[in-house]
Structure formats: C-alpha cells, structure tokens
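Asks: Just a sequence and a predicted model for now, questions to come.
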Amino acid sequence: KEQTASQALKMGLLDAIVDTENLHQSALNLLHNAIDTTINWQPRRSQKQQPLALNHTEALMSFTTAKAMIAKLAGPHYPAPMMAVKTIENAAQLSRAEALQIESTNFVKLAKSSEAQALIGLFLGDQKLKAAAKKAAKKSSLIEHSMVLGAGIMGGGIAYQSAVKGIRVTMKDIAPASLDLGMTEAAKLLNKRLERGRIDGLKMAQILGRINPTLSYPQQAPQIIVEAVVENPKIKMAVLQEVEAATPATTVLTSNTSTIPIDLLAQGLTRPEQFCGMHFFNPVHKMPLVEIIRGKATSEQTIQQVVSYAKQMGKTPVVVNDCPGFFVNRVLFPYFAAFSQLVNDGIDFQRIDKIMERQFGWPMGPAYLLDVVGIDTAHHAQAVMAEGYPDRMAKAHKDAIDVLFENKRFGQKNGSGFYNYQLDKKG
C-alpha cells in the first residue's frame, strides 16, 4: 500500500522529511552530527541488524494471513509474491547477514525459473513494440479533434478514451437513442472513477464536455475519424464513402472493423491512401492493444498518424498487414475452435473455463471470453476465418457458437450466452 511521506514518518518508516532545496545541507548536517555523536546511530544500526522482535504467536498469525492473501491474489502461476513472503518469514528470526543470504538464494531460484524467462520475454517484446510506436509517432502531429462514427457501447468507449486523454471528440450517429447510449457509457465509466476518488466533479464535467454527440457532421472537420458502425461490409462502405465526401482531403479515415478486409472497405474511396483499420478491443478503456491494419493503398504517413493517435489515447498499437483475422483473431480463433471441439465431444464448458483459469492462468476461460466478445461477433468472425483459411479453419459441423447465435444468446450484451447475466447495483 502506498503511503505519503507524512504517513511513513508517523509509522516509523522514515527518520525525517527534508525539502528538496535543503537536501544537500541536511545530508552534511546528518554526517556531522553522527561524527560528533550528537546522533547516537550505533543502537539504531544494531537494531536493524537483529532479528525481528516478533514472538512465535505474532509471527504465525502475521505470515499465515499474508500467505493466504498472496495465494488468493497471485495464484499458482506467479511464484515471486509467495516467495517474497516466505523469504521474510524464514529470515525474520535471523541476523541481517543470514537474512541477506536467504534472500540471495531465493532470488536466484526465481531468476532462473521459466516464469521469470517468460515475463522477461514479455517485457522485452512490449518495449520493442512501444519503441516502434514511439518512433512512428514522432513523425506525426498531435490529434486535437477526432470523430467517432457510430455511438453505442463501442463508440462511447472510444469517445471516452479520447476525451480522458484530453482530445476533443465528435460522436456522430443517425439515431438519438444511440447517442444517448454512447454518452451514458462514457458517464458510467467516469462515475466509477469519481466513486473511487480518482477524479472530482469538475474533472468529470470537463471530460464529458470534450464529447460532442451529434446527428450531423461538425462545421470544424476532425483530423481523424474512427468508423465504428455495425459489422456489415455494405453499411461500413457506404458510411466511409459518405464521410469521405463530407470531410477535407487532410482527414484520415479509419475503420474499427474486427474482421472485414481493409482493402474491401477501401473500394469506392477516392483517397484509399488515407484509410486504414483501427481495431479496438472491448472494453476499450481496459484493453491496451489496438490493431492498426495497413491496406495495400495505405500510405506510411497515414499509418504514422494513426499510431500517434493510438499512443495519445494511452494504447499500445501494433501494425499488421491486411489479412483475414488480422493478428489477434488469427491467434484467438484456433483456441476457440479447440474449445468448440471439446464441447462437441461432451465436455462441460464450465469445466473447461475453470481448468483454463485455474490451471493455465488465463484471466477468463473460452466460454466466458466468448460471452464478453459477443456470440454474434464471434459467429461472424468464425465464418470469415473459415473462408480465409479453409485448410486450417474450415468447420465440418455445427458448434456451440452456431447454436447460441441461432437462439439469439449473444452473451453479455443481451444478458445470455453460455452464461446468464444481470446488471448489478453498479450497472
């Protein structure tokens, strides 16, 4: 738990608090006082080198509670937190030198573990991705005004994320009810931050004030537009052609499609070089990854500008070429296909979820993940993947996703999928 300097001083974690401008002189004063014995520092050092002053009962209660809490939070796949507690427990009754030896031994064990190697690889990969995005963003101007076409949950989430990062955003839709839904989504997310004390009422009003819901195109053209209408190629193509005609030649167009080829959507555009995919994941405010999809005609300048916008939104952009499934769905849907085969073989989907979460460490199992993604979205994406990769992804039979889709059980979005859902008090 984080503590302020004043709180740490009261707890005895600090000996003193020094202003920045007095730091050098205070350090000299401390040394002089130690030399002339004004400060009796030897007992303090001796105390720190001795075992902790805990009796057997206190130690048992403290470390049993700590280990239970860590086991619940970290689970079996992250050994470092539990090792840290056990290291403190084993070293508590030893001298400083003996305690440091235990700490060193346990650190080496963790450093050589497969989990450490995996986490290091993950970190290095993430840093490489961020470095590439940073390099691309340097060549582009900052976005001050963006636009989202299509409100609702996804459009509202994109608008919210832009507004939170200080970007003015116009949210356009053809239906007032959809605009209301988009603004409600943004307000709901801000209310959660307000309840947790992360923002105050003034800050919330300022963020909401950056979102302009409208049924018409704004007089001041945005620098970038994110199309987020229904996942239907004919509708998306019509909307993109309409907005291209209504905006100046400098405006960059993007589509939030999850499955439709970018080259297909670019057909009919007069400026295909200023168009690419920008695929967000739901919920937008929580998911860091954004796929930037490059079409055959997409210019490098367009990619750089969209990467820059994604970074402004606090996202991690990954640039991929246009192909069925882009990057994420090409990785994800073989996993879903294996899940569907297990269900067809008679395995309970709840059992599969529990095994994937508890034994393999996934944040959610495949059935629950499909409900979050949306059964309708998964059904459509499944067909796209089967068509794009017939040798690997073709379906030989009807599966659970097909059955749920036919019965209009679309997941969390309509309250029923593999599981049933209802709103809690927080919505």
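Replies: That came through, no problem.

Asks: When you work out contacts or count neighbours from here on, use the C-alpha atoms and nothing else.
Replies: Noted.

Asks: Can you point out the buried residues in stretch 340-353?
Replies: Neighbour counts over stretch 340-353 (16 or more other CA atoms under 10 Å) mark Ser340, Val343, Phe349, Gln350, Ile352, Asp353 as buried.

Asks: So which elements touch the helix or strand hosting Ile401?
Replies: Using DSSP states H and E, Ile401 maps to helix 400-406. Packed against helix 400-406 by the contact rule (3 or more CA pairs under 8 Å, 6 or more residues apart in numbering; DSSP states H and E) you find helix 328-344, helix 375-388.

Asks: Quick check: which helices or strands does the shortest one pack against?
Replies: Judged by 3+ CA pairs under 8 Å, 6+ apart, the packing partners of helix 375-388 are helix 328-344, helix 390-393, helix 400-406.

Asks: buried residues in that helix?
Replies: Ile375, Asp376, Thr377, Ala378, His379, His380, Ala381, Gln382, Val384, Met385, Ala386.

Asks: Tell me the one of these nearest Gly182?
Replies: The shortest gap between Gly182 and any of the buried residues of helix 375-388 belongs to Thr377, at 19.2 Å (CA to CA).

Asks: all helices of the stretch 251-400 of the chain, in order?
Replies: Taking DSSP state H, counting those that start in this stretch, the helices of the stretch 251-400 of the chain run over residues 262-266, 300-312, 328-344, 349-358, 366-373, 375-388, 390-393, 400-406.

Asks: Revised request: answer the last question for the stretch 101-250 of the chain.
Replies: Along the stretch 101-250 of the chain, counting by DSSP H, counting those that start in this stretch, helices occupy 114-137, 152-164, 176-195, 201-209, 233-246.

Asks: out of the buried residues of helix 375-388, who's nearest Gly157?
Replies: Distance to Gly157 across the buried residues of helix 375-388 (CA to CA) is lowest for Thr377, with 17.2 Å.

Asks: tell me the most buried of the helices and strands packed on helix 375-388?
Replies: Stretch with highest mean neighbour count among the helices and strands packed on helix 375-388: helix 400-406 (a mean of 17; mean count of other CA atoms under 10 Å).

Asks: got a list of contacts for that helix?
Replies: Contacts to helix 400-406, defined as CA atoms under 8 Å, 6 or more residues apart in numbering, come from residues Ser340, Val343, Asn344, Ile375, Asp376, Ala378, His379, Phe410, Gly417, Phe418.

Asks: Against that first model, consider the following:
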Amino acid sequence: MAFENIKTIGVVGAGTMGQGIAQICAQAGYQTILFDINAPVLEKARQTTESNLQKAVERGKLSETGKQEAIARLLFTGSMNDVHADIIIEAVVERLEVKHSIFQELAMINSSETILASNTSSIPITRIAAKIQNPARVVGMHFFNPAHIMKLVEVISGVATAPEVAETVYKLAEKLGKVAVHAADAPGFIVNRVARHFYVEGLKILEEKVADLETIDKLVQSSGFKMGPFQLMDLIGVDTNFSVTSSMFEAFHYDPKFRPNRIQQQKVEAGHHGRKTGKGFYDYTA
C-alpha cells in the first residue's frame, strides 16, 4: 500500500489511545472508522473527541468549520464488519492473543494490501505478525499518550515487515503532524525501554520509604519534567503501565532491573487504574 493510496483509516479500540489516534486521523483529512465492542466506551470516545475539538476551536488552533469536517469524517461503530480501511491501527489491551484474534479477523474482511499496524508499546511486532496472513504488511505504529498532543510516533519493523510498509507508515505519521522515528523490534522499542526505569525506580523509592509519592513527583517536576512518575502512570493507566512492565520483564528474560513492583500490582488488583477509574496513586473523585 503506497502512502498516496491511503484514504481511509480504521482504529480498533476506543479507549484513551484509540480515541486520540482516530481524532488526529480525522483532523488530518482521512475518513476514519473507530471500532469498539463496548458501546459505553465508544460513546465516551465520541464525547471526548467533540470536547477536544471544541477546546482546539476555543484556543484558536482549529476553525469551527474544521471541527465540523473532522466530526463528519468519523464513523463510530460497534461492528467489526464496518472496519474496511487502507490501514488499520489496533489500540487494545496488551495481550498477544487478543491482538492475534483481532488482526486475524481484520485480515479476513479486508484486502491483502491493507496495512495492519499495532500501537503496542511492548509486544514484539514479529510475534504479532507470526500468525497473520501476509505478515509483511504488519508493522508497529506506537503513539504516545495523549495521542492528539504528543508528537512522537515509533514505527517498528518486525522480521517480516516489508520496508515499503514501514516507509508508508512513517510518511503517514508525518502527515498526522507527528515526529516519526524508525525503530527495531527490540523489547520496549526505544522510548519504553529508556522510560521504564522512570517508573520502576520511582516505585522502588516509594517501596523503600525513601520518600512519599507526592515528594517524588514534585522532585521530578522541579528537575524539568512536566509530570512525575506517579502522575504519569495515573494518566497512562496504572494497569496499562503495569502490563507493559510485566511484558518487558519477560522479554528481557526476567532481568531484575525490569521487575514489576508489588505496590503497582496491588493498585491494579484493587481496580485503581488512574484517572480513567477515578483513583490510582492519586484520588480524582473529589
């Protein structure tokens, strides 16, 4: 699939990442299909998109006409059969079997030329592509949260990924207003491998009672970061962050420096997943 031939983009998963990805695709002029099996999640994505676009209008970054045109390009659907596109980006839970199932279904109802891109932040693209028909069209397209604001996109080539597919996705990321970088299919790719210890060490400092989480966050912010590790985990999703850490721990053959923390595991087990649930390391219910 040549970059010039991309007219329609599908996004599977209407959570925080999927919603943001779909929004920027529609704003960039593409017909965009956002699918989720969960109707309330899909409706929340619709509301969030309209709210984000309205805020852009109020800040003078988008015209009212541009807002209405972007909304008109978006199709929100609960039927996988509606997801016919030139490129499809999955943004679902970090579980290999789920991604396999989704891509296998999409491969059956789409052209053999349709690019299948994963927003995974830790699962090797080679593993995802292994069970997919025509694995040369499977590629990583890793956005960062919030997707409609953060500039970086990692384009990850698995062993089977065709160079022209990676190049097409690279050009698409640039068209979406992002800064694209090519990355090899190594655990955590570039950013998550570097950033993992931002979270792991923050949790270790908390576990060892060196400082409380508010102090750790304030210290990191005073060093120039926009958010501390606990604030950022709450924004990303404590469950998502824990899943990525667990995946990388396994991928690095259980190297102790990537070991998930019990404090974070307890938060996940308690359902305290961050901003999206109202509670994480901080309480957002007040």
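Replies: Sure thing, it's come through. Because the structure is a prediction, the values reported are computed rather than measured.

Asks: quick one: TM-score?
Replies: Once the chains are overlaid, their TM-score stands at 0.92 when taken by TM-score structural alignment, normalised by the length of the second structure; 283 aligned residues with a CA RMSD of 2.0 Å.

Asks: re earlier: save the helices and strands packed on helix 400-406 of the first structure as a markdown table, and put in distance to Arg294 of the first structure too.
Replies: Output for these, formatted as a markdown table (distance: least, CA to CA, whole Å):
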| stretch | distance to Arg294 of the first structure |
| --- | --- |
| helix 328-344 | 15 |
| helix 375-388 | 17 |
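
Asks: quick one: which of those helices is nearest Ile260 of the first structure?
Replies: helix 375-388 (7.9 Å).

Asks: Show residues contacting that closest one.
Replies: Here helix 375-388 of the first structure has contacts from 258-260, 324-325, 329-330, 333, 370, 392-395, 401-402, 404-405, 409-411, 417, using CA under 8 Å, 6+ apart.

Asks: what do you get for stretch 153-164 of the second structure?
Replies: With CA under 8 Å, 6+ apart as the test, stretch 153-164 of the second structure has contacts from 2, 124-126, 129, 135-144, 166, 169-170, 173, 178-185, 189-190.

Asks: quick revisit: would you turn the helices of the stretch 101-250 of the first structure into a markdown table with mean neighbour count and distance to Thr170 of the first structure?
Replies: As requested, these are exported to a markdown table (neighbours: other CA atoms under 10 Å; distance: least, CA to CA, whole Å):
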| stretch | mean neighbour count | distance to Thr170 of the first structure |
| --- | --- | --- |
| helix 114-137 | 14 | 23 |
| helix 152-164 | 26 | 8 |
| helix 176-195 | 18 | 11 |
| helix 201-209 | 14 | 11 |
| helix 233-246 | 16 | 13 |
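
Asks: Let's have the ones you listed in TSV, adding distance to Ala91 of the first structure.
Replies: Listed next are these as TSV, based on distance: least, CA to CA, whole Å:
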stretch	distance to Ala91 of the first structure
helix 114-137	23
helix 152-164	46
helix 176-195	40
helix 201-209	47
helix 233-246	63
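
Asks: For Met11 of the first structure, find the nearest of the ones you listed.
Replies: Among those, helix 176-195 sits nearest to Met11 of the first structure (CA to CA), with 28.0 Å.

Asks: how far apart are the closest one and its match in the second structure?
Replies: In this overlay with the second structure, the average offset of helix 176-195 of the first structure from its partner residues is 1.7 Å by mean CA distance after the TM-score superposition for the first structure.

Asks: counterpart of that helix in the second structure, which residues?
Replies: Aligned by TM-score structural alignment, helix 176-195 of the first structure falls on residues 39-58 of the second structure.

Asks: any idea how far the matching stretch is from the chain center?
Replies: Distance of stretch 39-58 of the second structure from its chain centroid, counting by CA atoms, centre = their mean, to the nearest Å, is 17 Å.

Asks: Next: stretch 205-215 of the second structure.
Replies: Centre-to-centre, stretch 205-215 of the second structure and its host chain are 28 Å apart (CA atoms, centre = their mean).

Asks: for the counterpart of Met278 of the first structure in the second structure, what are its contacts?
Replies: Counting by TM-score structural alignment, Met278 of the first structure corresponds to Met141 in the second structure. Applying CA under 8 Å, 6+ apart to Met141 of the second structure gives the contacts Ile89, Ala117, Ser118, Asn119, Thr120, Val153, Glu154, Val155, Ile156, Val169.

Asks: Most neighbours among the residues you listed, which one is it?
Replies: Comparing these on neighbour count, Ile156 comes out first with 30 neighbours (neighbours: other CA atoms under 10 Å).

Asks: What lines up with it in the first structure?
Replies: Taking TM-score structural alignment, the alignment pairs Ile156 of the second structure with Ile293 from the first structure.

Asks: which non-adjacent residue is nearest that match?
Replies: Of all residues not flanking Ile293 of the first structure in the chain, Gly277 sits nearest, at 4.4 Å (CA to CA, 6 or more residues apart in numbering).

Asks: Just to check, the one you found is in contact with Ser255?
Replies: Yes: here Gly277 of the first structure reaches Ser255: they are 4.8 Å apart, a contact under CA atoms under 8 Å.

Asks: So which of the helices and strands packed on helix 375-388 of the first structure is nearest Glu98 of the first structure?
Replies: Proximity to Glu98 of the first structure (CA to CA) singles out helix 328-344 among those, at 48.0 Å.
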